[in-house]
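> here is a sequence together with a model predicted from it:
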Amino acid sequence: MTTLKLKTNLRCGACVKSIKPLFDAEPGVTRWAADVSTPDKLLTVEGDGVSGARVGELLRQKGYEIVGEMPAETPATPTKARDDTQPTTTYYPLVLILLYLLGAVGLAEVAMGGFDGMRAMRHFMGGFFLVFSFFKLLDVSAFAQSYGSYDIVARGWLGYGYVYPFIELSLGAAYLANFQPVVTNVITLVVMGVGTVGVVQTLLARRKIRCACLGTVFNLPMSYVTLLEDVLMAGMAVMMLLLVLSHG
């Protein structure tokens, strides 16, 4: 792994925020940090094969540049921050959210006097989309930039990344309200199916990038856990669609 310590002309927190989506989505960048409180406006970048030239290209996309380097590129010991061998730590936010959703759905079923599988799935999917859209909506611009690094639609049309959180929000409300179940499940199947394609392409290319499923609040790596999440939601949509049609 290589570590670069670079002097830049980044001036404030807003400058750092503007480059965040680019560095978060850059393959090969494992960790980065910017300290604009120092005179050198130090930018530290770690990764496999990362170069000053590439960092400079990323900065110039937002109107900034490297003004010096200190020290020269040096090998660094891999850190535990992005160690994919520690799933309980890396995916802690995702696991916690899923446990909360399962607990809430279970309590709702108890309150309703009995377990109904279709109702439970509908409530779980509604909660899933509402919670995940919430984190994306905290910083829609950053999410759109990060999502565009791997989603096949957002890669060609950046606007899809801005619309996507609202699609999830609408699906969440539709599931909880039991609004047009056939239409809702078909849309879910299409959205999650398309998302799965981008995830599979990224995994096959072995690109080490951040997963945007929880927006840019948490540093979740793209992995087979992400793929499982998309496939699971698509599968539940298919199951619910079949149940709705069979009862129709």
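Sure thing, it's come through. Numbers count the residues shown, from 1 in each chain.
> only C-alpha atoms for contact and neighbour calcs from this point on.
Will do.
> next up, the contacts around residue 146.
Neighbour list for residue 146: 21, 22, 24, 25, 210, 211, 212, 216 [criterion: C-alpha atoms under 8 Å, 6 or more residues apart in numbering].
> please name the nearest non-neighbouring residue to the most centrally placed residue in the chain.
In the chain, the centroid-proximal residue (C-alpha atoms, centre = their mean) is residue 212; its distance is 1.1 Å. In space, and not counting its chain neighbours, residue 212 is closest to residue 147: 5.8 Å by C-alpha to C-alpha, 6 or more residues apart in numbering.
> okay, one more to line up with it:
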Amino acid sequence: MSSHPASTRQATLYRMVMPKHTCPYGLKARHLLRRQGYQVDDRWLTTREATDAFKAEHGVKTTPQVFIDGMRIGGYDDTRRYFGKPVAAPGSTSYKPVAALFGMTLLMALAASQAAFGTVLTVQAAQWFIAFSMAALAMTKLQNIETFATMFLNYDLLARRWVPYAYLYPFAEGLAGVLMIAGVLDWLSIPLALLIGGIGAVSVFKAVYLDRRELKCACVGGASNVPLGGVSLLENLMMIGMAVWMALPALGASAVH
């Protein structure tokens, strides 16, 4: 990489800008170059013929293409690598989808607590966090239930014995979460959460810690690249914990009588 200050350098960007299509990676490449302090010579490829001719001339298969100091850097990912920025490898796993979901449901729970009680520091906020998370996780699974079921069958013990359970699971998780948010029909939501949470916890523990299998988790839908492991186990333990917590008052009342 050149040692000249980035603010004095020029970059040339070739990207597709057509009447019905503007390449999003071209926009991202332009933004990245400008953020790095480059003046961008933004050259548009406005027709399919012009794009194909450019690819043939430079021996490349895709656009956009970035040139710096007369040297071809490559596409958007190549440009990120040139600046030392991370680029996810194809098929690599990440906990980011789960972190994003749990982060948002936590904020939702705190906001609901603030609206209802005037403070975020309530036991109800913790309960809502788990219930919101269950509902949100179910929603991600239901976006493509066929793909979810296929991935789920890789490790869930009950689903591997009875395939329809893989399709029923997200509905059961969502129903339990919604009932817990509403605070109604505890007689249904508590055993439902205990059942699916318990089976899930045992299944994940066996697959990851006993069988040492490296699998992707279906927890946020079948298209995710979340690794099956501690976070997957946490999802199920949260359901179990919520169910036990909700059952304690009823158990205490029956013990008194």
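Yes, it's here. Given the structure is predicted, the values throughout are model-derived calculations rather than measurements.
> what's the TM-score here?
Remark: TM-score between the superposed chains equals 0.60 [TM-score structural alignment, normalised by the length of the first structure]; 164 aligned residues with a C-alpha RMSD of 2.1 Å.
> returning to what we had before: and the residue nearest to residue 212 of the first structure, what pairs with it in the second structure?
Here residue 147 of the first structure is matched to residue 152 in the second structure, going by TM-score structural alignment.
> against which helices or strands is the longest helix seen in the second structure packed?
When the second structure is parsed with DSSP state H, its longest helix is helix 230-256. When contacts are defined as 3 or more C-alpha pairs under 8 Å, 6 or more residues apart in numbering; DSSP states H and E, helix 230-256 of the second structure sits against helix 123-142, helix 186-205.
> residues touching the counterpart of residue 191 of the first structure in the second structure, list them.
Superposed on the second structure with TM-score structural alignment, residue 191 of the first structure falls opposite residue 196. Residue 196 of the second structure makes contacts with 169, 172, 173, 236, as judged by C-alpha under 8 Å, 6+ apart.
> overlap between the residues you listed and the first structure?
Cross-checking the contacts of residue 196 of the second structure against the first structure gives no conserved contacts, using both residues aligned by TM-score structural alignment, their matches' C-alpha atoms under 8 Å.
> all the helices of the first structure, residue numbers only.
Using DSSP H, the helices found in the first structure span residues 13-25, 52-60, 87-90, 92-111, 117-137, 140-147, 159-177, 181-204, 224-247.
> pull out the buried positions in stretch 168-182 of the first structure.
Judged by neighbour count using 16 or more other C-alpha atoms under 10 Å, the buried positions of stretch 168-182 of the first structure are 168, 169, 170, 171, 172, 173, 174, 175, 176, 181, 182.
> Serialize the helices of the first structure to JSON lines and add fields for distance to residue 66 of the first structure.
Below are the helices of the first structure laid out as JSON lines (distance: least, C-alpha to C-alpha, whole Å):
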{"stretch": "helix 13-25", "distance to residue 66 of the first structure": "13"}
{"stretch": "helix 52-60", "distance to residue 66 of the first structure": "6"}
{"stretch": "helix 87-90", "distance to residue 66 of the first structure": "31"}
{"stretch": "helix 92-111", "distance to residue 66 of the first structure": "34"}
{"stretch": "helix 117-137", "distance to residue 66 of the first structure": "31"}
{"stretch": "helix 140-147", "distance to residue 66 of the first structure": "22"}
{"stretch": "helix 159-177", "distance to residue 66 of the first structure": "29"}
{"stretch": "helix 181-204", "distance to residue 66 of the first structure": "29"}
{"stretch": "helix 224-247", "distance to residue 66 of the first structure": "35"}
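> how about these, which one is nearest residue 34 of the first structure?
Proximity to residue 34 of the first structure, assessed across these by C-alpha to C-alpha, is greatest for helix 13-25 (6.8 Å).
> before we move on, the earlier item: mean neighbour count, the helices of the first structure: which tops it?
The highest mean neighbour count among these, using mean count of other C-alpha atoms under 10 Å, belongs to helix 140-147: a mean of 25.
> give me the mean distance between that helix and the second structure.
Mean deviation of helix 140-147 of the first structure from its aligned counterpart in the second structure after superposition (mean C-alpha distance after the TM-score superposition for the first structure): 1.1 Å.
> so whichever residue in the first structure pairs up with residue 246 of the second structure versus residue 125 of the first structure, what's the distance?
In the first structure, residue 246 of the second structure lines up with residue 240, judged by TM-score structural alignment. Applying C-alpha to C-alpha, to the nearest Å, the value for residue 240 of the first structure to residue 125 of the first structure is 10 Å.
> alignment lookup: residue 166 of the first structure to the second structure.
Under TM-score structural alignment, residue 166 of the first structure pairs with residue 171 in the second structure.
> who's in contact with that match?
Residue 171 of the second structure touches 138, 142, counting by C-alpha under 8 Å, 6+ apart.
> count the neighbours of residue 42 of the first structure for me.
23 (other C-alpha atoms under 10 Å).
> isn't it right next to residue 16, touching?
No. Assessed by C-alpha atoms under 8 Å, residue 42 of the first structure is found out of contact with residue 16, at 11.1 Å.
> what touches both of the two?
Jointly contacting residue 42 of the first structure and residue 16 under the rule C-alpha under 8 Å, 6+ apart are residue 34.
> quote the end-to-end distance of stretch 3-21 of the first structure.
With C-alpha to C-alpha as the measure, stretch 3-21 of the first structure spans 20 Å from end to end.
> against the second structure, where does it fall?
Using TM-score structural alignment, stretch 3-21 of the first structure pairs with nothing in the second structure.
> so residue 14 of the second structure: helix, strand or coil?
strand (DSSP: H, G, I helix; E, B strand; the rest coil).
> was I right to think it contacts residue 65?
Yes. Residue 14 of the second structure is in contact with residue 65 according to C-alpha under 8 Å; the separation is 5.3 Å.
> separation between the nearest residue in space to residue 243 of the first structure that is not next to it in sequence and residue 135 of the first structure?
Closest residue in space to residue 243 of the first structure, ignoring its immediate chain neighbours: residue 118 at 7.9 Å, by C-alpha to C-alpha, 6+ apart. Counting by C-alpha to C-alpha, the gap from residue 118 of the first structure to residue 135 of the first structure is 26 Å.
> what does residue 130 of the first structure correspond to in the second structure?
Match for residue 130 of the first structure (TM-score structural alignment): residue 135.
> surely its match and residue 173 touch.
Yes. Residue 135 of the second structure is in contact with residue 173 according to C-alpha under 8 Å; the separation is 6.8 Å.
> on that earlier part again, out of residue 14 and residue 65 of the second structure, which sits in the more crowded spot?
It is residue 65, of residue 14 of the second structure and residue 65, that has more neighbours when counted by other C-alpha under 10 Å, with 25 against 21.
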